[in-house]
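Undergrad: let me see the structure of the following:
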Amino acid sequence: MAVYGYARVSTTGQNLDVQLKALSDCDHIFREKVSGASKSRPELDNLLESLHPGDVVVVTKLCRLARNTRHLLEIVEYFDEQEVSLKILNLGIDTKTSTGRLMLTLIGAVAAFERSLLLERQAEGIALAKAKGRYTGRKATAQEKSEEIASLDAEGHSKQEIAEMLNISRTSVYRILRANKDCK
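TA: As a prediction, the model looks like this:
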């Protein structure tokens, strides 16, 4: 039996130190700096591939693991198939127990509800600011580099290399290449 920790922050400017300290008793810690909304989380994928029956996955907070309730339930179902349990430190939840499973499902649903309320309030605030002429949005930096992205891709550079060379996200590289392909 191994105990694996998973630590994640959303941006490169954020720090993993608090999570790493809380997970210090784990045998191995998978860590990454990527948005929770991203479907591409290589370290989470590596963690999932490393699991064996009897292992335990520990996270400091539920939001560090899953991007929404459906994703959470998919991960927990995978853990069940692998006979792996999940511990969420700040909530005191352990999915080895029936109560822990129930609490996890309820908390996941509440978290998704809160997130949708937050997004609604944010959209309302942006609409109000736009109506008053105070909101123009963020400048699309990656779009301005679409020709460079296409050129580097044609030269055979990997998506990760392109992102690093142009100081943009790998997701932006994929999105722009896909948009360029769809336009042709």
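Undergrad: could you use CA atoms for every contact and neighbour count after this?
TA: Fine.
Undergrad: for this protein, what spans make up the strands?
TA: In the chain, strands defined by DSSP state E lie at 3-9, 28-33, 56-59, 85-88, 93-94, listed in chain order.
Undergrad: who wins for proximity to residue 117 among those strands?
TA: strand 3-9 (22.0 Å; Cα to Cα).
Undergrad: which elements pack onto the closest one?
TA: Using 3 or more Cα pairs under 8 Å, 6 or more residues apart in numbering; DSSP states H and E as the contact definition, the elements that strand 3-9 packs against are strand 28-33, helix 42-50, strand 56-59.
Undergrad: save those as JSON lines, and put in mean neighbour count and distance to residue 102 too.
TA: As requested, these are exported to JSON lines (neighbours: other Cα atoms under 10 Å; distance: least, Cα to Cα, whole Å):
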{"stretch": "strand 28-33", "mean neighbour count": "18", "distance to residue 102": "26"}
{"stretch": "helix 42-50", "mean neighbour count": "14", "distance to residue 102": "22"}
{"stretch": "strand 56-59", "mean neighbour count": "23", "distance to residue 102": "18"}
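Undergrad: please give me the structure for this one as well, since I'd like to look at both together:
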Amino acid sequence: MSPPDARLYGYARVSTTDQDLTLQREALIRAGCTTIREEKITGTTREGRKELRILMDFLRSGDTLVITRIDRLARSVGDLEDIVRELQAKGVALKATEQPIDTGTAAGKAFLAMLAVFAEFETNLRKERQVEGITRAKAAGVYKGRKPSIDAGKIAQLRREGLGASEIAKMLGIARASVYRALGVPPTVTGNAAS
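TA: Here you go, the predicted model:
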């Protein structure tokens, strides 16, 4: 049984600053959330998502975290599983207003598990198709792979012109270690020859 002070807490997220949170906010209010945390940040990882972290730290046993859709909470199966495990360990339910997800019910838990399985299946299929496409392109001689992001020729030219590794790195917008690698100089070497 839920404690008498258990509450519904809403979480709304969009990926970019030009997207609007109004529809999510309104749906969470209709669902009974009195406290809603919002942020405009990518959902591919939890890194940098301060509002979600505040909620995760604040939620107590018997509370429910309410979202509009599961993709507002996580964009990867692994991240979703981590969040759900953390919520379950605290005795907190997860509910979505636009999907039949409610980890406070057996059916809601089952749907969430199936959703995760299908999402992982789709990801694996996409990877397989990508590998098949690359294999076909290589066989046809049209696959060249990713272009190198470091122009070793340009680095060598700038070095011949007397520029040091730090100057070259700054000029090309790359790490100094990349300059050292391109020049074949160990990054621990100091002095005029590598600086």
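Undergrad: now the TM-score, please.
TA: Laid over one another, the chains give 0.64 as their TM-score (TM-score structural alignment, normalised by the length of the first structure), with 142 aligned residues with a Cα RMSD of 3.2 Å.
Undergrad: hang on, the earlier thing: out of the helices and strands packed on strand 3-9 of the first structure, nearest to residue 183 of the first structure?
TA: Taking Cα to Cα as the criterion, helix 42-50 is the member of these that comes nearest to residue 183 of the first structure, at 29.3 Å.
Undergrad: what stretch of the second structure does the closest one fall on?
TA: Mapped onto the second structure with TM-score structural alignment as the criterion, helix 42-50 of the first structure occupies residues 50-58.
Undergrad: that stretch vs the first structure, average offset?
TA: Compared with the first structure after fitting, stretch 50-58 of the second structure deviates on average by 0.8 Å (mean Cα distance after the TM-score superposition for the first structure).
Undergrad: okay, the helices and strands packed on strand 3-9 of the first structure in JSON lines with distance to residue 12 of the first structure next?
TA: Shown next, in JSON lines, are these (distance: least, Cα to Cα, whole Å):
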{"stretch": "strand 28-33", "distance to residue 12 of the first structure": "6"}
{"stretch": "helix 42-50", "distance to residue 12 of the first structure": "15"}
{"stretch": "strand 56-59", "distance to residue 12 of the first structure": "19"}
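Undergrad: of all these, which one is nearest residue 164 of the first structure?
TA: Each of those was checked against residue 164 of the first structure via Cα to Cα, and the shortest separation belongs to strand 28-33, namely 14.2 Å.
Undergrad: quick one, what contacts residue 70 of the first structure?
TA: Residues in contact with residue 70 of the first structure (Cα atoms under 8 Å, 6 or more residues apart in numbering): none are found.
Undergrad: alignment lookup: it to the second structure.
TA: Aligned partner of residue 70 of the first structure by TM-score structural alignment: residue 78.
Undergrad: quick one on the thing from earlier: contacting residues around the match of helix 42-50 of the first structure?
TA: Outside stretch 50-58 of the second structure, the residues touching it (Cα under 8 Å, 6+ apart) are 9, 11, 37, 38, 39, 46, 87.
Undergrad: which pair of those residues spans the longest distance?
TA: Every pair of the contacts of stretch 50-58 of the second structure checked by Cα to Cα; the farthest is 39 and 87, at 19.5 Å.
Undergrad: residue 17 of the second structure - nearest residue in space that isn't next to it in sequence?
TA: residue 40 (5.6 Å; Cα to Cα, 6 or more residues apart in numbering).
Undergrad: so who does the one you found touch?
TA: Under the criterion of Cα under 8 Å, 6+ apart, the contact list for residue 40 of the second structure reads 13, 14, 15, 16, 17, 19.
Undergrad: make it 7 Å
TA: When the contact criterion is Cα atoms under 7 Å, 6 or more residues apart in numbering, the partners of residue 40 of the second structure are 13, 14, 15, 16, 17.
Undergrad: buried members of those into ChimeraX, please.
TA: Applying 16 or more other Cα atoms under 10 Å to the contacts of residue 40 of the second structure, the buried members can be selected in ChimeraX as follows:
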select :13,14
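Undergrad: before we move on, the earlier item: for the helices and strands packed on strand 3-9 of the first structure, which one sits closest to residue 166 of the first structure?
TA: strand 28-33 (18.1 Å).
Undergrad: with the second structure overlaid, how far apart is that closest one on average?
TA: After superposition, strand 28-33 of the first structure averages 0.7 Å from its match (mean Cα distance after the TM-score superposition for the first structure).
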